[in-house]
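**Q** When you get a sec, could you give me coordinates for this:
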Amino acid sequence: MTALDAFPITKRWPAKDPSVLQLYSFPTPNGVKVSIALEEMGLPYEAHRVTLADADVKSPEFLSLNPNNKIPAIIDPDGPDGAPIGLFESGAILLYLAEKTGKLIGKTAADKAQVTQWLMFQMGGLGPMFGQMGFFVKFAGAEIEDPRPRERYVNEAKRLLNVVEGQLDGQDWIAGDFSIADIAIAPWLRGLDFYGARELVGWDDHPNTVAYLERFLARPAVEVGLNIPPREG
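**A** Next up is the predicted model:
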């Protein structure tokens, strides 16, 4: 009997080491946020590959942990007061891990407020808008003849990219020191290449952002986290 036995998801994705944090994810921009954070923070964890197929994310086992049927999700067997806790939503998980470890969230309350502000910027703006743009540029939305939906999201992606560019003027990281805000934002910037949208949004006209993404991708923990769990099982 372990602390994880109360979580039905572990019946489908059993833990090899139930004493460490369990990650249920796939290497999308949202998914790699958590694997990168875990690598950067040096927390022991075990990764389980949960594909985006309905058979996985809409399975009763996965829904028992995340009723919103989206990756990533975690179970921490050593949660608050030593009790296990399950969490979903990548932003909430990043905040939880940062507060648990005291890492990548700044040294003061003011630092934390700034990091949280930029994390919310990604969660509420950059991620959803880039994702919608991708739908209309690369996926089924590209077949829609009406140009207005595509134009709406391309223009909003350009605006958000300009916000990032301005914030990076004179500093290496989005909120001063490297933080969970960067772990949230940079994978979505990287996603522009996957969507084939760099030229559309004028990527090369944003030198601060281009250099920022290069710095991010050069971090050893990022190189590892981007491929956890691997796409192919």
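**Q** contacts and neighbour counts: CA atoms only from here.
**A** Will do.
**Q** And Ile105, how far from Tyr96?
**A** Distance of Ile105 to Tyr96, computed by C-alpha to C-alpha, to the nearest Å: 10 Å.
**Q** Sequence B follows; please return its structure for comparison with A:
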Amino acid sequence: MSRLSDFPITQKWPPKDPDVIQLYSLPTPNGVKISIALEELELPYEAHRVSFGTDDQMSPEFLSLNPNNKIPAIIDPHGPEDTPVGLFESGAILLYLAEKTGRLIPNDPIGRYETIQWVMFQMGGVGPMFGQFGHFYKYAADKVANNPYPVERYKKEVRRLLGVLEGRLRDRKFIMGEDYSAYSIADIALFPWVRGLSVGYDAEDVLRVSDFKAVTAWVERCSDRPASVKGFSVPAEV
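**A** Just a heads-up that it's a prediction; the model follows:
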């Protein structure tokens, strides 16, 4: 596709400025990864709210960009060789934005792959397991009221994963290092999910998140960044 208007999704969410990145999202842990990254990178973008309440994610227009009907997704009108590119999967989008700008990821090959490793840790472990815990603990609690197995299973796994993060962060401020410049897409991929245990699932006490002191300090450090504060509420409610 050579123009933004060639993407069918733009028929449902017409861009106000077709020259900037178009973000299709909601302020969920996966969604805010991208708004936070865009804010950190100071890339101009336009956010479109994909309402689950009206099944926007199942519309033909949205499915034309993401056949997996999940947020977030983006279109960059200035992709490689200045050709528009559409992307879904938050981990892939984070990697794309980092490589597009040369920021939020180390330049050396070893550091780059180590960062990608932690992004994959979030995509394959933290996201799915935290999400399953939240589903059974909060959103489907009535369905498992007489069966503690699902909550206990995922509670145990969430605490195991928090322990992995605690080990990584015990002697560093960010996933990839100690100083301010070490902040990376690995942090952006991970910390919204840990934050969501309390902010989204109200499960901070039952999970005893305070046991993981390095993790809780890191989440606070990441959450206080101006880009995070702004990104948490993107897209805004309409």
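**Q** picking that back up, when Ile105 and Tyr96 of the first structure are compared, which one has more neighbours?
**A** Ile105 (25 against 14; other C-alpha atoms under 10 Å).
**Q** Mind telling me what the more buried one corresponds to in the second structure?
**A** Applying TM-score structural alignment, one finds that Ile105 of the first structure aligns to Ile105 in the second structure.
**Q** what's near enough to touch its match?
**A** 98-99, 111-112, 115, 184-185 (C-alpha atoms under 8 Å, 6 or more residues apart in numbering).
**Q** Also His78 of the second structure?
**A** Counting by C-alpha under 8 Å, 6+ apart, His78 of the second structure has contacts 19-20, 84-85.
**Q** Generate a PyMOL selection restricted to the buried subset of the residues you listed.
**A** The PyMOL command for the buried members of the contacts of His78 of the second structure (criterion: 16 or more other C-alpha atoms under 10 Å) is given here:
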select buried, resi 20+84+85
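**Q** From the contacts of His78 of the second structure, which land in strands?
**A** Per DSSP state E, strands hold the following members of those: Val85.
**Q** which one among the contacts of His78 of the second structure gets closest to Val158 of the second structure?
**A** Val85 (34.9 Å; C-alpha to C-alpha).
**Q** Surely that closest one is in contact with Ile93?
**A** No. Using C-alpha atoms under 8 Å, Val85 of the second structure makes no contact with Ile93, being 10.9 Å away.
**Q** Burial check on the closest residue to Leu104 of the first structure other than its chain neighbours, number of neighbours?
**A** Leaving out its chain neighbours, the residue that sits closest to Leu104 of the first structure by C-alpha to C-alpha, 6 or more residues apart in numbering is Ser179, at 4.1 Å. If you count neighbours by other C-alpha under 10 Å, Ser179 of the first structure ends up with 25.
**Q** what lines up against Ser179 of the first structure once you look at the second structure?
**A** Here Ser179 of the first structure is matched to Ser184 in the second structure, going by TM-score structural alignment.
**Q** dump the residue contacts of its match.
**A** 103-105, 115, 174-176.
**Q** from those residues, which single one is nearest Val238 of the second structure?
**A** Nearest to Val238 of the second structure among those, with distances taken as C-alpha to C-alpha, is Leu104, at 30.8 Å.
**Q** Secondary structure of that closest one: a strand, I assume?
**A** No. If the criterion is DSSP: H, G, I helix; E, B strand; the rest coil, then Leu104 of the second structure is coil and not within a strand.
**Q** mind listing what Pro29 of the second structure touches?
**A** 192-193, 196.
**Q** Arg3 of the second structure versus that one, what's the distance?
**A** 30 Å.
**Q** where exactly do the strands run in the second structure?
**A** So, for the second structure - with DSSP E - the strands run 21-25, 45-49, 73-76, 85-88.
**Q** Contacts for the third one, please.
**A** The list of residues contacting strand 73-76 of the second structure from outside it, by C-alpha under 8 Å, 6+ apart, reads 4, 20-25, 65-66, 84-90, 93.
**Q** and it, which stretch of the first structure?
**A** Alignment note (TM-score structural alignment): strand 73-76 of the second structure is matched to residues 73-76 of the first structure.
**Q** again with the last one
**A** Residues 85-88 of the first structure are where strand 85-88 of the second structure aligns, with TM-score structural alignment as the criterion.
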